[in-house]
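Peer 1: fold the following and give me the result.
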Amino acid sequence: MMTLEFYVQGDQAMESLGAAIGQALDWRGSVWLAGDLGAGKTTLSRGLIRAAGHVGAVKSPTFTLVEPYELGQRTIYHFDLYRLADPEELEFLGIRDYFSDNSLCLVEWPDKGSGILPQPDLSIRITVDGEGRTLQIEGHGERGLAASQRLHSTRGKATP
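Peer 2: From the prediction side, this is the model:
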């Protein structure tokens, strides 16, 4: 496992990092986004989704649980599990059908789906750090490690 750390200031920098993450994953796989309310999970997702070609608003799907973005041959699913009462509810949504080789799944509040969600390719923890945000990114599995290597070579510093 490789852990990367980034420090960003402002929405534009957060969105730019989101775009880089999408590119590093080749717009496929799964990303878990953890952090307090207002930490920047949706802002990071917005940057990634817009860089994939979506034009228009990107909002947190807090009440709908999932917002799909059909972008040509690929689909990005943006989940917000904050209001999920029980992880078993994800089974009723058919959660496993969303995770395919042709999709990218962004999951805010992944701890709410513990035991049901598959392992992510990247897990990202966002913390408020002064005027900006610190992001710790961990790659898991072959896809996540390859994406971490690409991010490291272009933007980040690795920590043991």
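Peer 1: alpha carbons only for contacts and neighbour counts from here, please
Peer 2: Will do.
Peer 1: stretch 76-90: which residues count as buried?
Peer 2: Using 16 or more other CA atoms under 10 Å as the test for burial, stretch 76-90 gives Ile76, Tyr77, His78, Phe79, Asp80, Leu81, Tyr82, Leu84, Pro87, Leu90.
Peer 1: here is the second sequence; please produce its structure so I can put it next to the first one:
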Amino acid sequence: MPVAPDSPFHLPASALLERRFVLENLAATESFGVRFALALEQARLLPDFNGLHVQLLGDLGAGKTALVRATLAGLGHRGRVRSPTYTLVEPYALARPDGELEVYHFDLYRFADPAEWADSGFRDYFDSGAVCLVEWPQKAGNLLGPPDLVFALNADEERRLLDARAYSESGKACLEQC
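Peer 2: Modelled structure (predicted):
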């Protein structure tokens, strides 16, 4: 997974489940996003589900935001999905029969120091039962805490490879459904 060698960012030592997906084109990325959205809906039904923390790794142009857009569309969002590059977070409240599903899309690319994460006040979003999708999590160092899922996207000449790793039971339940 692409992380700068001098970064204080470290992923948990072992994953509960690992899978690789070959995404041949944008349509395949969108299809995966819809499958992931359906998996999220199923994971929400688990008795121990308390939100989901998903980290998205990859270089510029690897498809992180495209995957988030597809996931939100799969969850029923019909409006515009803006990249939070400048706003840092874009919130989405999606109506469900049992109440709203809160989804927060973060982009930490512009952080110059992990302390900016600590100063941002975003920690509460991760403790609220929401789904938090985080692009460029390495910019927060280890302050984000352990993820439930990590999606690492790597683009080669004609396609994208998505290496997915689950680090919690909720993350594993989602990944098994994808």
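Peer 1: residue range for stretch 135-143 of structure 2 in structure 1?
Peer 2: Taking TM-score structural alignment as the measure, structure 1 aligns residues 108-116 with stretch 135-143 of structure 2.
Peer 1: ends of the matching stretch, how far apart?
Peer 2: 14 Å (CA to CA, to the nearest Å).
Peer 1: give me the contacts around it.
Peer 2: 32-35, 41-42, 78-82, 84-88, 90-91, 117 (CA atoms under 8 Å, 6 or more residues apart in numbering).
Peer 1: cool, stretch 155-173 of structure 2 as well?
Peer 2: 12, 14-25, 39, 43, 46, 48-49, 52, 61-63, 146-154, 175.
Peer 1: among those residues, which lie within strands?
Peer 2: Those of the contacts of stretch 155-173 of structure 2 mapping onto strands are 17-23, 52, 149-154, per DSSP state E.
Peer 1: and Ser170 of structure 2, how many neighbours?
Peer 2: 24 (other CA atoms under 10 Å).
Peer 1: that one matches what in structure 1?
Peer 2: Match for Ser170 of structure 2 (TM-score structural alignment): Arg143.
Peer 1: which element is its match on?
Peer 2: helix 141-154 (DSSP states H and E).
Peer 1: and that helix with strand 3-8, angle?
Peer 2: Angle, helix 141-154 of structure 1 to strand 3-8, by axes from the mean of the first three to the mean of the last three CA atoms, to 10 degrees: 50 degrees.
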